[in-house]
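1. Got a predicted structure here, sequence first:
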Amino acid sequence: MLAKIVGSVRTWRHSVVSLTGSGPLAGPMEEGGASIHSLDLKSLRGIAGAGGRLPWLIRKLQPDLIQGWMAHGNLAASYAQIFSPSAPLVWNVRQSLGDLRYMKPATRKILKLCAAFSQRPAAIIYNSQAGAEQHEALGFPASRRRIIANGFDTSQFSSDPAQRAETRRALGIAPDDIVIGLIARFHPMKNHIGFLDAAARILQRYPQARFLLAGPGVSDLNPEFQSLLGNSRVRDRSLFLGERADMPKLTGALDIACNVSVHGEGFPNAIGEAMACEVPCIVTPQGDSVRIVGDAGAVCADGDDCTIAAAVCGMIAAGPAKMAAMGALGRKRVIDHYSIESIAAQYEGAYSDIVAHHRFGAPIRPSS
């Protein structure tokens, strides 16, 4: 999402400071007009060096506004603002929390540290209502809240019947196969085990079902993921594609898109992308998933495999016409509420309000 903002918010010049290396998004962000700087922080032993380079870089850049991105970035941005006090500080929170027991101890400590310093930013931008409420329950000030959802390029993610047919053919998917997808990195919160167990139940009723899974770690090369594949029938009817660069094509090839996370979800990009491609969605009530989907899909009460299977089978049983209607409604929802143009305009307005308030005491327009 950061790369999308950099490429779409054209009234501001962006300088992106990476705590670690430049990463795969450096190229797209540079193409969007940003300058990229890296602190090359590889381990805890490098904190002193990175902490010394950051003040020098901030003084050189002379920013009008400093924005952090996720927990570690928010703390780094708070430190950076010490050396540029004329620039207002903004945090950006990209997740909901769910059950803190699922978090690594180090992540919990970082979260508590963020809560302790959360009075410092002039504004805290969340991408979901759920994320805002859960962070505020930990001590983040509600008075700083601004909610700006994720945005989607509806020209890149769209329904293209010819491309869909070509992609399915290339993947060995038969015309009458029903393809159910889970596009997500391999992580316990994403509930791959629940989805795969549900797949076995779905195949009992709909043997023509196929399952397409993609995302970092979702491949035969990952032993931990491999350990989940106990059902040979599910394995035979599934595609495990790992991390891919052709997500518009893969998403458009689906008949149903699932996001069955059990915790920690904020605003799932995979669901917005599927809706833009006119693919009906099934979600669990995590983060803002229910709010995003609306009537363009179905909600399963939890991540249990029986619940997921019932939701998928119910959608298939509704028939192609009903599924197509939900898909069309989903694309309309994305265009109306979550287009990248609309989200970029919200960021531009937020940045201008925050800077004007910081410099001149101008009122900040209310946010959700």
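-> Done, it's in. Residues are numbered from 1 along each chain as shown.
2. use CA for all of it now, contacts and neighbours both
-> OK.
3. what are the ranges of the strands in the protein?
-> For the chain, the strands defined by DSSP state E cover 15-18, 35-38, 66-67, 89-93, 123-126, 145-147, 178-183, 209-214, 238-240, 256-259, 281-283, 297-299.
4. Pipe those strands into JSON lines and attach distance to residue 336 per row.
-> Output for those, formatted as JSON lines (distance: least, Cα to Cα, whole Å):
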{"stretch": "strand 15-18", "distance to residue 336": "29"}
{"stretch": "strand 35-38", "distance to residue 336": "32"}
{"stretch": "strand 66-67", "distance to residue 336": "27"}
{"stretch": "strand 89-93", "distance to residue 336": "23"}
{"stretch": "strand 123-126", "distance to residue 336": "20"}
{"stretch": "strand 145-147", "distance to residue 336": "16"}
{"stretch": "strand 178-183", "distance to residue 336": "24"}
{"stretch": "strand 209-214", "distance to residue 336": "28"}
{"stretch": "strand 238-240", "distance to residue 336": "33"}
{"stretch": "strand 256-259", "distance to residue 336": "20"}
{"stretch": "strand 281-283", "distance to residue 336": "17"}
{"stretch": "strand 297-299", "distance to residue 336": "17"}
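5. try this one next to it:
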Amino acid sequence: MQKLCAPLSITHVIIDLDIGGAELMLKRLVLNSDPKRYTHRVLVLGVEGVVGKELEHAGIEVCYLGLRGMWDLPMVFIRLVRKIRAHRPSIVQSWMYHSDLLAGLAAKVGTSAKVIWGVRTTDPAVGNAPFTLAIARHCARLSAVLPDRIICAADVSRRSHIKLGYSASRMHVVPNGFDIDRYRLSSNARTQLRNDWGLSETATVVGAVGRLNDAKDFKNLISALLELMPHFPSLHAVFVGRDLEIENDRVRAWFPTPEFLNRFRFMGERNDMPECLSTLDIFCLSSRSEGFPNVLGEAMASGLPCVTTDVGDAALLVADTGLVVPPENAKALAEAIEVLVNRTPAERAEIGRRARTRIEEHFSLASTVREYERHYNSLTNEI
């Protein structure tokens, strides 16, 4: 008889489970790996979030350790050690710097688990607080000791972290994968949300997605759009993401005058991203720093024509299916957006179809999950 093996036990550690690139990739990985071969649990250093609730609803065990501030760190670390010991996982997989450091240390206290760190940013010095940069530097010093493997979302991330001092021999690249079935344009969602948001069907809508963070450089995108709007009366813009609300003083400061403010919609954080993307005609990534940008891949998978700054692996992702411009250059961004605004809806749809095909052929979720599973197997010698 063929010997039946118990599923490989993997405990994930992440600082929070609100909506974000790492959080969504963790969710996709956990929900799409083979349940007969892998059992996943998630330890959240912080408190409840949207993605965490979605995982729990899907039957995944999620435990929150209660980190709310620096003063909680000692107790949270003790809880983390106890939980990992109780789980007795074969692998502890952490996501982003704070989790990498704490999980790497906790896994070494009384367990034999293999440790996988997750690097998600291009350059830790861009868009991160000084404390986060300090954590990244500590991780670099310990990277030859604590983790057995370090998985980066982009090759540019791998290279920049090696420069920071990370162990080159332990670093591997697994690009994000995208669910083609989930991300597709919906005419019903387009009509419904445009009605809800006060946008006409004839408006040409440029959209951006992401949390309010300097690295996303939404200010630069707004400058580009304000340059175009006097010449294109039907041009409107939608911004979706945490803290992207017109009541936010940081957002209002991006507008030198209120002249075109009524053509912008700031919708804050939402959990219906496929529907939100369906309202757009053009997607724009304006970041000054990225690793492997999830939102760009999701827009491409949805079938949207895209403009992106040349950051991280964005140019690799879009290849010849989108327009790539230098970061922090509002004029170049405006010119690229204008190219797509001047195209007919049919021409934009054809560009979007090519973008979707590229995701389907080169960046599918299934291939990304298989690559993570290959790392699990090679670390535990279970093939």
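-> Done, it's in. Since the structure is predicted, the reported quantities are computational estimates derived from the model, not experimental observations.
6. To residue 342 of the first structure, which of the strands of the first structure lies closest?
-> For residue 342 of the first structure, the closest of those is strand 145-147, at 13.1 Å, according to Cα to Cα.
7. Could you measure from residue 289 of the second structure over to residue 125 of the second structure?
-> 10 Å (Cα to Cα, to the nearest Å).
8. what lines up against residue 151 of the first structure once you look at the second structure?
-> When the second structure is aligned by TM-score structural alignment, the residue opposite residue 151 of the first structure is residue 177.
9. Tell me which of residue 289 and residue 125 of the second structure has more neighbours.
-> Neighbour count, other Cα atoms under 10 Å: between residue 289 of the second structure and residue 125, residue 289 has more, with 24 against 15.
10. How about the contacts made by that one?
-> 121-123, 126-127, 215-216, 311-312 (Cα atoms under 8 Å, 6 or more residues apart in numbering).
11. Check the gap between it and residue 326 of the second structure for me.
-> Residue 289 of the second structure is 11 Å from residue 326 of the second structure, by Cα to Cα.
12. Could you do residue 107 of the second structure as well?
-> Distance, residue 107 of the second structure to residue 326 of the second structure, using Cα to Cα: 42 Å.
13. neighbour-wise, which of those two wins?
-> residue 107 (25 against 16).
14. Surely the more buried one touches residue 78?
-> No - applying Cα atoms under 8 Å as the test, residue 107 of the second structure and residue 78 come out as separate, 11.5 Å apart.
15. what about the helices in the stretch 101-250 of the second structure?
-> 130-142, 155-164, 187-197, 218-228, 249-252 (DSSP state H, counting those that start in this stretch).
16. Look through the second structure and tell me its longest helix.
-> With secondary structure taken from DSSP state H, the second structure has its longest helix at helix 345-362.
17. Check which helices and strands that helix sits against.
-> Under the contact definition 3 or more Cα pairs under 8 Å, 6 or more residues apart in numbering; DSSP states H and E, helix 345-362 of the second structure sits against helix 294-302.
18. that older thread, and the longest helix of the second structure, what's buried?
-> In terms of neighbour count (16 or more other Cα atoms under 10 Å), helix 345-362 of the second structure has its buried residues at 348-360.
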